[in-house]
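Colleague: Pasting the sequence and the predicted coordinates here, then a few questions.
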Amino acid sequence: MNIPQISVIVPVYNVEKYLTQCIESILSQTYQEFELLLIDDGSEDNSGSICDHYSNIDSRVHVFHKENGGVSSARNMGIEHAKGEWVCFVDSDDWIDKDTFEYITGLWKGADFLQFGYRRTGGTASEYSYVPSKVLRYSTSVYCTKRIYHSAICGYLLKLNIIKKYKISFPNHIKYGEDQAFILKTLICSSEIVI
């Protein structure tokens, strides 16, 4: 396989109930130039076996098993092993629409930081993140004044070379808000933002 455009990092811990749907939603993307890194964070259920199954049937899937250290350490391990130009984080109980990557590829030219929408579903209610009705491009300083970023890491595509150049990582010492800390650090180091 050539160097992938996108590295998709999925931290995995005791999510056998949701994991297949998550992985299938990624592997069924209409845009195929990606790698999928499944980081098994010491799962005690069948999650690790599910990861291994997909790595055996699809060469884009790479599995890493580690001792449990939390979601931040799992995502950081994914960053260490990522080879794509861009990195995208998907939580193991989430799924993405099949044309997500194809749509995004038409927007990333000149960008360092790309934000897209997400929706939360539960029962009959859906909660949508704010996304403008048209594509917007901002410098970092202007974007920050708009206050339209959201704190969930699942709605971003980020340049891997910026993350590595500035040694940005998820903080292991906090359990909540680690997404926002990572997003804001990456944002500060980016030049052009696309929403």
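Modeller: Cool, the structure landed.
Colleague: rest of the way, CA atoms for contacts and neighbours
Modeller: Fine.
Colleague: Report the contact partners of Val61.
Modeller: Val61 is in contact with Glu35, Leu36, Leu37, Leu38, Tyr54, Ser55, counting by C-alpha atoms under 8 Å, 6 or more residues apart in numbering.
Colleague: Ignoring the adjacent residues along the chain, who's closest to the last one?
Modeller: So that's Ser55. In space, and not counting its chain neighbours, Ser55 is closest to Val61: 4.8 Å by C-alpha to C-alpha, 6 or more residues apart in numbering.
Colleague: quick one: that neighbour from Cys88, how far?
Modeller: 14 Å (C-alpha to C-alpha, to the nearest Å).
Colleague: ok so, going back, counting only strands, which of the contacts of Val61 make the cut?
Modeller: Glu35, Leu36, Leu37, Leu38 (DSSP state E).
Colleague: residue contacts, the residue nearest the centre of the chain?
Modeller: When C-alpha atoms, centre = their mean is applied to the chain, the residue found nearest the centroid is Phe89 (1.1 Å). The contact partners of Phe89, by C-alpha under 8 Å, 6+ apart, come to Val8, Ile9, Val10, Arg75, Ile153, Cys154, Tyr156, Leu157.
Colleague: rerun at 7 Å
Modeller: Each residue near Phe89 by C-alpha atoms under 7 Å, 6 or more residues apart in numbering is listed here: Val8, Ile9, Val10, Ile153, Cys154.
Colleague: out of those residues, who's nearest Arg119?
Modeller: Of all the contacts of Phe89, Cys154 has the smallest distance to Arg119: 10.1 Å, by C-alpha to C-alpha.
Colleague: let's bring in a second model and compare:
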Amino acid sequence: MKLVSIIVPIYNMETFVSRGVQCLKAQTYPNLEILLIDDGSTDGSGIACDQEAQMDRRIRVYHTANRGAGPARNLGIQQATGTYLHFFDVDDFLYPNAITLLVEAAEKTGVDLVVGGFSVDDHNRNQRWVPKADHQYRTGEQVRRHFYPYMWMFGEWGILQSVCFKLFRTATVRKHAVSFPDLRRNQDEVFLVEFVHIMKDVYFIPDILYRYFANDHARLFRKVPYDYFPIVQQATRRIMELVLSWNPKNRAVRDKLLQDYYYKTFQSIWFLFNPYRKRSHRQRYRRMVEIVESFLAALPDRSFGENAAVYRYMCNRQYLRLYLRMWYFTWKHRND
């Protein structure tokens, strides 16, 4: 049986470590190594990881300075000895047969990437199921040439956004030196686009393998206490550089990338109102103007199918209206 390396970045997740590791230990596929990367946690996460390692010889723990999930996963890739790589977030859940199904598909097809289905739980415990295409094979060239359906995480062909519920061939990652960028967020999307850029082929299975627990607003504010827009700019620049090189004439793909850029810029402005960051109205307003000006300057054109009021305020530089709208949005969703 081929060895599978499961890489788990952990930062201040003490209350989730035991539950998360337990679902990995419960996998029906036994030939695993579980790499817990303690990313400079300031709570008891590191101790909890060490305790788990003492109870199962398949677990190895690495303690690092805090640099974010991307560099933590890169360390896991460097230390992995498995034929395949799987990435797991410790506050989510992996169904017991997940690795078995992923490995069976990879061994049967010899592909570089296997993509399975997942479910999403919001904080109200509403669950959405997202199965993937039913045992369908695509070459990397097919994916790159007609990329639009593969951009939607919640579609049956979706590849982007999350590296979880997937299995990667380790040799392919290392041969092409695919790695996560040194960013606090959006690392997964950049990694996946880099991988799609070089992959030979991909196989989809419909089975629900992974249960993802979405962040509510309060938890998201705690996770993003920093200025998010520079991350958006850097990630978007690299993603567009690669994706638009595959088929420059595909307008639907270009518009989707620009819509994503707008949405993340919207988030960047919203995060200025984070209650865990003490900013004055003047400071928020000034930074909001800087973000919008930088966003507009980077747009090749402003016609990509977006008609939201916030976008119109941005394009017309109606900054007071924009500020009041974002303040109201934050207040309205303060308990979501």
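Modeller: Sure thing, it's come through. Computed from a predicted model, the values in this text were never measured in an experiment.
Colleague: And the TM-score between them?
Modeller: Overlay of the two chains. TM-score (TM-score structural alignment, normalised by the length of the first structure): 0.92; 191 aligned residues with a C-alpha RMSD of 1.5 Å.
Colleague: what number of residues lie near whatever residue of the second structure lines up with Gln180 of the first structure?
Modeller: Under the alignment (TM-score structural alignment), Gln180 of the first structure pairs with Glu189 in the second structure. Per other C-alpha atoms under 10 Å, the neighbour tally for Glu189 of the second structure reads 21.
Colleague: Thr100 of the first structure now?
Modeller: So Thr100 of the first structure, with other C-alpha under 10 Å, has 15 neighbours.
Colleague: The second structure: which residue goes with that one?
Modeller: Matched to the second structure by TM-score structural alignment, Thr100 of the first structure sits across from Ala98.
Colleague: Do I have it right that that match meets Arg211?
Modeller: No. Look at Ala98 of the second structure against Arg211 with C-alpha atoms under 7 Å: they stay out of range, at 10.8 Å.
Colleague: which non-adjacent residue is nearest the counterpart of Ile198 of the second structure in the first structure?
Modeller: Here Ile198 of the second structure is matched to Cys189 in the first structure, going by TM-score structural alignment. Leaving aside its chain neighbours, Cys189 of the first structure sits nearest to Ile162 (6.9 Å; criterion: C-alpha to C-alpha, 6+ apart).
Colleague: That neighbour pairs with which position in the second structure?
Modeller: That one, Ile162 of the first structure, aligns with Thr172 by TM-score structural alignment.
Colleague: What segments of the first structure are strands?
Modeller: With strands called from DSSP E, the first structure shows them at 6-12, 34-41, 61-66, 86-89, 113-115, 119-122, 125-128, 137-139, 156-159, 192-194.
Colleague: Which stretch of the second structure lines up against the fourth one?
Modeller: It stands for strand 86-89 of the first structure. Counting by TM-score structural alignment, strand 86-89 of the first structure falls onto residues 84-87 of the second structure.
Colleague: Equivalent analysis for the longest one, please.
Modeller: Aligned using TM-score structural alignment, strand 34-41 of the first structure spans residues 32-39 in the second structure.
Colleague: so how far is Phe182 of the first structure from Tyr176 of the first structure?
Modeller: The spacing between Tyr176 of the first structure and Phe182 of the first structure, counted by C-alpha to C-alpha, is 12 Å.
Colleague: Give me the more crowded residue out of these two.
Modeller: A count of neighbours by other C-alpha under 10 Å puts Phe182 above the other of Tyr176 of the first structure and Phe182, at 18 against 9.
Colleague: And the spatially closest residue to that one that is not a sequence neighbour, how close does it get to Leu27 of the first structure?
Modeller: Once flanking residues are discounted, Phe182 of the first structure sits nearest to Phe170: 5.5 Å by C-alpha to C-alpha, 6+ apart. From Phe170 of the first structure across to Leu27 of the first structure, the span is 25 Å (C-alpha to C-alpha).
Colleague: Neighbour count for these two, which is higher?
Modeller: Legend: neighbour count by other C-alpha under 10 Å for Phe170 of the first structure and Leu27, higher for Phe170 (21 against 18).
Colleague: okay but the more buried one is in contact with Ser72, surely?
Modeller: Yes. With contacts counted by C-alpha under 7 Å, Phe170 of the first structure reaches Ser72, the gap being 5.1 Å.
Colleague: Once you drop chain neighbours, what's closest to Gly46 of the second structure?
Modeller: Leaving out its chain neighbours, the residue that sits closest to Gly46 of the second structure by C-alpha to C-alpha, 6+ apart is Asp38, at 5.7 Å.
Colleague: For the one you found, give me its contacts.
Modeller: Contacts of Asp38 of the second structure by C-alpha under 7 Å, 6+ apart are Pro9, Ile10, Tyr11, Gly46, Tyr62, His63, Thr64.
Colleague: ok, 6 Å please
Modeller: Counting by C-alpha atoms under 6 Å, 6 or more residues apart in numbering, Asp38 of the second structure makes contact with Ile10, Gly46, Tyr62, His63.
Colleague: Now flag whichever of the residues you listed is closest to Lys132 of the second structure.
Modeller: Nearest to Lys132 of the second structure among the contacts of Asp38 of the second structure is Ile10, at 27.6 Å by C-alpha to C-alpha.
Colleague: The closest one: how many residues sit nearby?
Modeller: Neighbours around Ile10 of the second structure, by other C-alpha under 10 Å: 28.
Colleague: The first structure: which residue goes with that one?
Modeller: In the first structure, the residue matched to Ile10 of the second structure (TM-score structural alignment) is Val12.
Colleague: separation between that match and Gly123 of the first structure?
Modeller: 24 Å.
Colleague: ok, back up a step: the residue nearest to the match of Gln180 of the first structure when sequence neighbours are not counted: how many residues sit nearby?
Modeller: Excluding the flanking residues, the one nearest Glu189 of the second structure by C-alpha to C-alpha, 6+ apart is Gln161, at 4.7 Å. Counted with other C-alpha under 10 Å, residues neighbouring Gln161 of the second structure total 18.
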